[in-house]
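> Task: produce atomic coordinates for the following.
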Amino acid sequence: MSRLNAKGRDINGVVLLDKDIGLSSNAALQKVKRLFFAKKAGHTGSLDPLASGILPICLGQATKVAQFLLDDDKRYFVRGKLGENTDTLDCEGEVIQTQGYKHLSESAIKKAIMSFVGDILQIPPMYSALKKDGQPLYKLARQGIEIERPARPVTIHNIDFISYEDGILTLDVSCSKGTYIRSLIQGIGDQLGCGAHVIELRRTGFAHIDISETIKFSELEALASDDYQQLDAHIFPSENMLPTIESVTLDEKQAEDIRFGRAVFGNRQGSLHKVKLFDQNQVFLGIGELSEDGMIQPKRLFV
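This is a model prediction of the structure:
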């Protein structure tokens, strides 16, 4: 049961939003926050305004699990246009270079694509939310300022070639966190010697989440009512968003200690790793860290 006051409702959990094209991630977040009249909200895994697809909106204490969701893999449907490089690496930017592409065969294109599968180094685009001295890179880029960005290791798990027609390349990409699909498409174009930029991007997978599990904002709006019951039915428990993290059930004394920030002995040993903590009544307490000596340190608590 959520609590209601003038500043909003104390509700906890995750809304799996299918973000529409044209909205920034923050704009989408604010719309959902207002609709649910949530006291606190945040999103994880930003999407460009050009992109649509899965954007987890964390309400209340669920904002504490956002960082753990960010560590997981992603999947994207993407269409790229060969023959043109843009300053933003997508169709919202200015074309800065054009080169011929009609001589390219499908087999040559597929070969170039497959050379990007595996562990690669990728230079983040200037038009990104990464920060330099506290300033987002995209703000510097809009001022005509370009700074050196070190290449970062990312992993492209798989690229499914869907189609190629009239210079338009369509792919399905599975990748690690931190991967920029715009940089990937430009990289493929540059390797082919013709350049390329993104014209359509949709996030279809996020950790264990599939696009089929999401809901559009227009659908949420249709469920709005004074009692919020139909809206709240689309809030997933925070712990359900972390299926790959081991669960540990604590007894009453251990749960009390954890709530006060004290470490407890977990009656198990192994390598250092994160665990989901539940009390004796299976109430989710938050995230802990299990050390090799069996001690559980509280890290992010929901209390």
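> can we go C-alpha only for contacts and neighbour counts from here?
OK.
> Could you report the distance from the spatially most central residue of the chain to D72?
By CA atoms, centre = their mean, the chain has its centre lying nearest to G45, at 2.7 Å. Distance, G45 to D72, by CA to CA, to the nearest Å: 10 Å.
> same thing with D232?
Separation of D232 from D72 (CA to CA) stands at 26 Å.
> just L35 next, same as before
28 Å.
> quick one on the thing from earlier: and the residue nearest to the centre of the chain, what does it touch?
By CA atoms under 8 Å, 6 or more residues apart in numbering, the contact list for G45 reads 55-56, 70.
> and the longest strand for this protein?
strand 152-165 (DSSP state E).
> what's that one packed up against?
With contacts taken as 3 or more CA pairs under 8 Å, 6 or more residues apart in numbering; DSSP states H and E, strand 152-165 sits against helix 106-114, strand 118-122, strand 168-175.
> which residues touch the first one?
It refers to helix 106-114. Helix 106-114 is contacted from outside by 159, 161, 164, 188, 191-192, using CA under 8 Å, 6+ apart.
> which one of those is nearest K39?
I159 (40.3 Å; CA to CA).
> Tell me how many other residues crowd that closest one.
The tally of other residues near I159 (other CA atoms under 10 Å) stands at 20.
> this one next, for a side-by-side:
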Amino acid sequence: MLKPPYDFEAGAILLIDKPLTWTSFDVVKKTKFALRIKKIGHAGTLDPLASGLLILCTGKFTKRIEEIQAQEKEYTGHFTLGHTTHSFDLETEIDSTSPTDHITENMIIAAAQSFEGEIEQVPPIYSAVKVNGERAYKLARKGQDAEIKAKRITIKKFEITGIEGNIVSFRVVCSKGTYIRSLARDLGEKLGCGAYLSKLVRTRIGDYHLDQAMSLDQIQELREKIMAHHEGNSGA
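Take a look at the predicted model:
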């Protein structure tokens, strides 16, 4: 937790536990307003349907955003096997269903391990990747298809942490630019049954961990501490 003098213009790094359904911009906007910060930005977008660690940089520390974004990331979550969606997550409806009874734990583990290392990955159509100058997700929401080029990424670790029915729990350690939704799609294709991302939590960026992060309620509590600190100094 931050300590006085709370100089956000000089620069601070705020670790926030982004709640489900909030956009990264929503969190930046709320924090900026609550703490009266003039200059603030986030280091790495989280989708509204993902939760977990969002790093905000203020004042002069906004210069460090690219440096932080480039660091290794860790995620946990769930894949749902046997179904696919156009967005590879819960944003869109299920559009195909396949049987999964024949798929064993060993098959799932082996498929996951096959993605470890440096690989080519095609980002999802529902992403901020630009196609001919326009964001891919905007084209997708208009019902338009777009050809998105594969990008080279690194999956350091793809661990299967649990399997319950067709719900697969995972932990992924990866490089910047990795789309876990695309990993869900690719795992489903590898297993021949399809899959989509049904839960995602970002737990780490570099040396910054989710268990160090503040909730949005704690942001408001910090605002109250700052006000009390300033009032105490003005009355001294």
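> Superposing both, give me the TM-score.
The TM-score (TM-score structural alignment, normalised by the length of structure 2) is 0.91; 226 aligned residues with a CA RMSD of 1.8 Å.
> coming back round to it: of the contacts of helix 106-114 of structure 1 - the most surrounded one?
I188 (24 neighbours).
> mind listing what that one touches?
Per CA under 8 Å, 6+ apart, neighbours of I188 of structure 1: 112-113, 116, 195-196.
> That one is in what secondary structure piece?
When secondary structure is defined by DSSP states H and E, I188 of structure 1 falls within helix 181-191.
> C-terminal to that helix, which secondary structure element comes first?
In the C-terminal direction, the helix or strand that comes right after helix 181-191 of structure 1 (DSSP H and E) is strand 196-206.
> Tell me which residues are up against the helix or strand following that next one.
As assigned by DSSP H and E, the chain's next helix or strand after strand 196-206 of structure 1 is strand 209-210. Residues from elsewhere that reach strand 209-210 of structure 1, judged by CA under 8 Å, 6+ apart: 54, 204.
> Just give me the mean distance for strand 209-210 of structure 1 relative to structure 2.
With mean CA distance after the TM-score superposition for structure 1, strand 209-210 of structure 1 departs from structure 2 by a mean of 1.1 Å once superposed.
> what's that strand aligned against in structure 2?
Using TM-score structural alignment, strand 209-210 of structure 1 corresponds to residues 208-209 of structure 2.
> how distant is the matching stretch from the center of its chain?
Relative to the mean C-alpha coordinate of its chain, stretch 208-209 of structure 2 is positioned 13 Å out (CA atoms, centre = their mean, to the nearest Å).
> Provide a list of residues in contact with V172 of structure 2.
Contacts for V172 of structure 2 were tallied using CA under 8 Å, 6+ apart; they are 74-76, 155-159.
> ok, K102 of structure 1 touching Y164?
No: between K102 of structure 1 and Y164 there is no contact under CA atoms under 8 Å: 11.5 Å.
> before we move on, back to that, most neighbours, which of the contacts of I188 of structure 1?
Most neighbours among the contacts of I188 of structure 1, by other CA under 10 Å: A196, with 34 neighbours.
> distance of that one from H273 of structure 1?
In this view, A196 of structure 1 and H273 of structure 1 are 41 Å apart by CA to CA.
> now do Q229 of structure 1
As judged by CA to CA, Q229 of structure 1 and H273 of structure 1 stand 37 Å apart.
> for K40 of structure 1, same thing?
Going from K40 of structure 1 to H273 of structure 1 by CA to CA gives 28 Å.
> which of these two has more neighbours?
K40 (18 against 13).
> In contact with the more buried one: list those residues for me.
K40 of structure 1 neighbours (CA under 8 Å, 6+ apart): 8, 10, 33, 59-61.
> try I287 of structure 1
Contacts of I287 of structure 1 by CA under 8 Å, 6+ apart are 274-277, 298-301.
> Narrow those residues to just the buried residues.
274-277, 298, 300-301 (16 or more other CA atoms under 10 Å).
> For E289 of structure 1, state which of those residues is nearest.
Using CA to CA, the buried ones among the contacts of I287 of structure 1 come closest to E289 of structure 1 at K274, 4.4 Å.
> on that earlier part again, can you redo the contacts of I188 of structure 1 as TSV with distance to G288 of structure 1?
Putting the contacts of I188 of structure 1 into TSV (distance: CA to CA, whole Å) gives the following:
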residue	distance to G288 of structure 1
A112	43
I113	40
F116	36
G195	46
A196	44
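> Which of these are retained in structure 2?
Contacts conserved in structure 2 for the contacts of I188 of structure 1, counting by both residues aligned by TM-score structural alignment, their matches' CA atoms under 8 Å: 112-113, 195-196.
> Can you give the distance of stretch 20-39 of structure 2 from its chain's centre?
Centre-to-centre, stretch 20-39 of structure 2 and its host chain are 16 Å apart (CA atoms, centre = their mean).
> Name the nearest residue to P99 of structure 2, sequence neighbours excluded.
Excluding the flanking residues, the one nearest P99 of structure 2 by CA to CA, 6 or more residues apart in numbering is G82, at 5.8 Å.
> Give me the distance between that neighbour and L183 of structure 2.
As for G82 of structure 2, its distance to L183 of structure 2 is 15 Å (criterion: CA to CA).
> More neighbours: the two, which one.
Neighbour totals were compared for G82 of structure 2 and L183, and L183 leads with 25 against 21 (other CA under 10 Å).
> any idea how far that one lies from G177 of structure 2?
Counting by CA to CA - L183 of structure 2 and G177 of structure 2 are separated by 12 Å.
> And E189 of structure 2, by the same measure?
E189 of structure 2 sits 21 Å away from G177 of structure 2, going by CA to CA.
> More neighbours: those two, which one.
Counted by other CA under 10 Å, E189 of structure 2 and G177 do not tie: G177 has more neighbours, with 17 against 14.
> The more buried one contacts A150, correct?
No: using CA under 8 Å as the test, G177 of structure 2 is too far from A150 to be in contact (11.0 Å).
> mind putting the contacts of I287 of structure 1 in JSON lines, secondary structure and distance to H208 of structure 1 included?
Converted to JSON lines, these look like this (DSSP: H, G, I helix; E, B strand; the rest coil; distance: CA to CA, whole Å):
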{"residue": "K274", "secondary structure": "strand", "distance to H208 of structure 1": "17"}
{"residue": "V275", "secondary structure": "strand", "distance to H208 of structure 1": "17"}
{"residue": "K276", "secondary structure": "strand", "distance to H208 of structure 1": "16"}
{"residue": "L277", "secondary structure": "strand", "distance to H208 of structure 1": "20"}
{"residue": "P298", "secondary structure": "strand", "distance to H208 of structure 1": "25"}
{"residue": "K299", "secondary structure": "strand", "distance to H208 of structure 1": "23"}
{"residue": "R300", "secondary structure": "strand", "distance to H208 of structure 1": "21"}
{"residue": "L301", "secondary structure": "strand", "distance to H208 of structure 1": "23"}
